[in-house]
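Engineer: Kindly generate the corresponding structure for this input.
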Amino acid sequence: MGVQLERGAVAEVVIDFPPVNAVPAAGWLAIADLVTAAGADPSTRVVVLAAEGRGFCAGVDIKEMQRAADHEVLLAANRGCAAAFAAVYDCPVPVIAAVQGFCLGGGIGLVGNADLIVAAEDATFGLPEVDRGALGAATHLARLVPPQMMRTMVYTCHPVTAADLHRFGTVHKVVPSPLLRDTARAVAGEIAAKDPVVIRRAKEALNGIDPVDVKRSYRFEQGFTFELNLNGAGDRARRKFLEDR
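Structural biologist: Sure thing, here's the model as predicted:
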């Protein structure tokens, strides 16, 4: 349980926080640390970011946040998310996200910053932050869907399917769930077979021509989450979310 790193030319970082992969504050920092460690290893050519269980990621651990008497867990989770998303983006080798089941909230931040996405047929992608009294990761959702679709998803909190993202061209492959990890590793193997120096420079070049600074824009979004918590709207929404469950 937690976050594990399996090293190799194709390194795997695996998220495992049962029952739904709602990641605690410390877990986001662990993702950041292990993705960074994988990328720093000169023998690594590709990183596969995957998860155990029925869903890839349910976002932050709302229960952990609500148990806290102050804003320390919120602040830790927000810093942890920023670090994890940045680690995926800044990883000097390509990162392939292997997504099954639900990918929500912070999960969107991870896959939106990945270089490629391979998804199971049952995968869905959503940003339910408005219903949970928070804002953030629209920066990363905008890398997955067209602008008006991104706005619609933020306002309504409705998810889209892996098939939808495949039509948009942002999911590389959609496969049956039992084939997900093998397919991600096969794609990774194809990239890993290329000259590693060229691939690392390609990753650096592609990041350099991005039109949006994803780290700065995400931190801008997070500022509104702080505002919602200061005025009480965030806590009201989280209480309602937990009560409805």
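
Engineer: From now on I want contacts and neighbour counts done on CA atoms only, so please keep to that.
Structural biologist: Will do.

Engineer: how would you label the residue sitting nearest the centre point of the chain: helix, strand or coil?
Structural biologist: Nearest residue to the geometric centre of the chain (C-alpha atoms, centre = their mean): Leu110, 1.8 Å. Here Leu110 is recorded as helix under DSSP: H, G, I helix; E, B strand; the rest coil.

Engineer: For Ile31, see how far away it is.
Structural biologist: Per C-alpha to C-alpha, to the nearest Å, Leu110 is found 10 Å from Ile31.

Engineer: overlap in contacts of the two?
Structural biologist: Ala84 (C-alpha atoms under 8 Å, 6 or more residues apart in numbering).

Engineer: all helices for the chain, in order.
Structural biologist: All helices of the chain, identified by DSSP state H, fall at 25-40, 62-67, 72-90, 106-113, 138-141, 147-156, 162-168, 180-192, 196-208, 214-230, 233-244.

Engineer: what's the offset of the last one from the middle of its chain?
Structural biologist: The chain centroid and the centroid of helix 233-244 are separated by 23 Å, computed with C-alpha atoms, centre = their mean, to the nearest Å.

Engineer: Could you give me the buried positions within it?
Structural biologist: Gly234, Asp235, Ala237, Arg238, Arg239 (16 or more other C-alpha atoms under 10 Å).

Engineer: I'd say the second one and Gly133 touch.
Structural biologist: Yes: contact between Asp235 and Gly133 holds when scored by C-alpha atoms under 8 Å: they sit 6.9 Å apart.

Engineer: which neighbours do those two share?
Structural biologist: Residues touching both Asp235 and Gly133 (C-alpha under 8 Å, 6+ apart) are Asn229.

Engineer: structure for this one too, so we can compare:
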Amino acid sequence: MPITTQHPQPGIAVVTVDVPPVNALPVRGWFDLADEVTAAGRDPATHVVVLRAEGRGFNAGVDIKEIQRDKSFDALIGVNHGCAAAFSAVYDCAVPVIAAVHGFCLGGGVGLVGNADVVIAADDATFGLPEVDRGALGAATHLARLVPQHLMRALYYTASTIDAHQLHHHGSVYAVVPREELDETALDLARSIAAKDTRVIRAAKQAINGIDPQAVHHSYRFEQGFTFELNLAGVSDSARQAFLEKGA
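Structural biologist: The predicted structure follows:
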């Protein structure tokens, strides 16, 4: 299955995304991811969730080919709702979510990581929002949780990437480790959290979310409104098609 949950040790749920070739998720994939993370957090036996991926990179965002194949707006609307659901599932998960990131983390990947509680990254990890090159907007909400405001704007306008060491400098990545040590480092941190009284940790998650200065649900949906405008104007369709033809 593309998205699975395993329990390698008591108290730890590991949600793995494996959608070759680049973990670009279709509509159903985003909802499935939301369901897996939510279910893991609702399980009283789960004290902490690790979100990771197989393959070349952590996440390449949405499946643009699926959107382009759909002559209506159903896929576009579906993927926007799906992304919102997955990002919210990570943020609202009843227990802390550790994102273990390797390779590329783009678009929707930044949405997931920006809403995670802790980020562990491999030394080959890069993060970015290519949205403006695809005729879309979104996840500035989440990139702003990883870097300072003006850097976020520069990265967003230029569709540039930033590496794990730079994010570690800004304090948004907890640790940067060699790729082969990523999973074990994430699990080691998960074990530390899982050893705590889960009643206290679950209360702490609610408390921290409650004092968060960023209303992540509302701000992301606000961003999505401009994506719909660009699609209605025909801007997004031509940008997506140009991207697909360039990669052909």
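
Engineer: Stretch 127-139 of the first structure corresponds to what range in the second structure?
Structural biologist: Using TM-score structural alignment, the residues of the second structure aligned to stretch 127-139 of the first structure are 129-141.

Engineer: err, stretch 193-211 of the first structure, not the other one
Structural biologist: Using TM-score structural alignment, stretch 193-211 of the first structure pairs with 195-213 in the second structure.

Engineer: For the matching stretch, give me every contacting residue.
Structural biologist: With contact meaning C-alpha under 8 Å, 6+ apart, stretch 195-213 of the second structure is reached by His47, Tyr91, Ala94, Val95, Pro96, Ile193.

Engineer: Give me the aligned partner of Met152 of the second structure over in the first structure.
Structural biologist: Counting by TM-score structural alignment, Met152 of the second structure corresponds to Met150 in the first structure.

Engineer: residue contacts, its match?
Structural biologist: By C-alpha under 8 Å, 6+ apart, the residues touching Met150 of the first structure are Ala138, Leu141, Ala142.

Engineer: Pick the one among those residues closest to Phe56 of the first structure.
Structural biologist: Closest to Phe56 of the first structure out of the contacts of Met150 of the first structure is Leu141 (15.7 Å), distances taken as C-alpha to C-alpha.

Engineer: For the closest one, give me its contacts.
Structural biologist: By C-alpha under 8 Å, 6+ apart, the contact list for Leu141 of the first structure reads Ile108, Gly109, Gly112, Leu127, Met150.

Engineer: Mind doing that once more with 7 Å?
Structural biologist: The contact partners of Leu141 of the first structure, taken as C-alpha atoms under 7 Å, 6 or more residues apart in numbering, are Ile108, Gly112, Met150.

Engineer: contacting residues for Gly2 of the first structure?
Structural biologist: Applying C-alpha under 7 Å, 6+ apart, one finds that Gly2 of the first structure lies in contact with Ile15, Asp16, Phe17, Gly27.

Engineer: got the contact list for the residue of the second structure sitting at the aligned position of Val88 of the first structure?
Structural biologist: Under the alignment (TM-score structural alignment), Val88 of the first structure maps onto Val90 of the second structure. Val90 of the second structure makes contact with Val37, Val97, Leu112, Asn115, Ala116, according to C-alpha under 7 Å, 6+ apart.

Engineer: now for these, which pair is the farthest apart?
Structural biologist: Val37 and Asn115, at 12.4 Å, using C-alpha to C-alpha across the contacts of Val90 of the second structure.

Engineer: Between the two, which is the more surrounded one?
Structural biologist: Set Val37 of the second structure next to Asn115 and count neighbours by other C-alpha atoms under 10 Å: Val37 wins out with 30 against 25.

Engineer: Phe87 is in contact with the more buried one, correct?
Structural biologist: No: counting by C-alpha atoms under 7 Å, Val37 of the second structure stays clear of Phe87, with 10.0 Å between them.

Engineer: Tell me the counterpart of Lys240 of the first structure in the second structure.
Structural biologist: Aligned by TM-score structural alignment, Lys240 of the first structure pairs with Ala242 of the second structure.

Engineer: Not counting residues beside it along the chain, what's closest to the aligned partner of Glu221 of the first structure in the second structure?
Structural biologist: Under the alignment (TM-score structural alignment), Glu221 of the first structure pairs with Glu223 in the second structure. In space, and not counting its chain neighbours, Glu223 of the second structure is closest to Gly138: 5.3 Å by C-alpha to C-alpha, 6 or more residues apart in numbering.

Engineer: just Glu64 of the first structure next, same as before
Structural biologist: Excluding its sequence neighbours, the residue lying closest to Glu64 of the first structure (C-alpha to C-alpha, 6+ apart) is Pro24, at 6.8 Å.

Engineer: Identify the residue of the second structure aligned to Ala58 of the first structure.
Structural biologist: By TM-score structural alignment, Ala58 of the first structure lines up with Ala60.

Engineer: and its match, what does it touch?
Structural biologist: Contacts of Ala60 of the second structure (C-alpha under 7 Å, 6+ apart): Val22, Asn23, Ala24, Phe104, Cys105, Leu106, Gly107, Gly109.

Engineer: tell me, how many neighbours does the third one end up with?
Structural biologist: Put plainly, it is Ala24 of the second structure. For Ala24 of the second structure, the neighbour count with other C-alpha under 10 Å is 25.

Engineer: need the contact list for it.
Structural biologist: Residues in contact with Ala24 of the second structure (C-alpha under 7 Å, 6+ apart) are Asn59, Ala60, Gly61, Val62, Asp63.

Engineer: Which one of the buried residues of helix 233-244 of the first structure is nearest to Val175 of the first structure?
Structural biologist: Ranked by distance to Val175 of the first structure (C-alpha to C-alpha), those are led by Arg238 at 34.2 Å.

Engineer: Glu129 is in contact with the closest one, correct?
Structural biologist: No: counting by C-alpha under 7 Å, Arg238 of the first structure stays clear of Glu129, with 9.8 Å between them.

Engineer: one step back: buried among the contacts of Ala24 of the second structure? Need that as a selection in PyMOL.
Structural biologist: For the buried members of the contacts of Ala24 of the second structure, the matching PyMOL selection, counting by 16+ other C-alpha under 10 Å, is:
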select buried, resi 59+60+61+62+63
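
Engineer: Name the nearest of the contacts of Ala24 of the second structure relative to Leu167 of the second structure.
Structural biologist: Closest approach between those and Leu167 of the second structure, by C-alpha to C-alpha: Asn59, at 17.2 Å.
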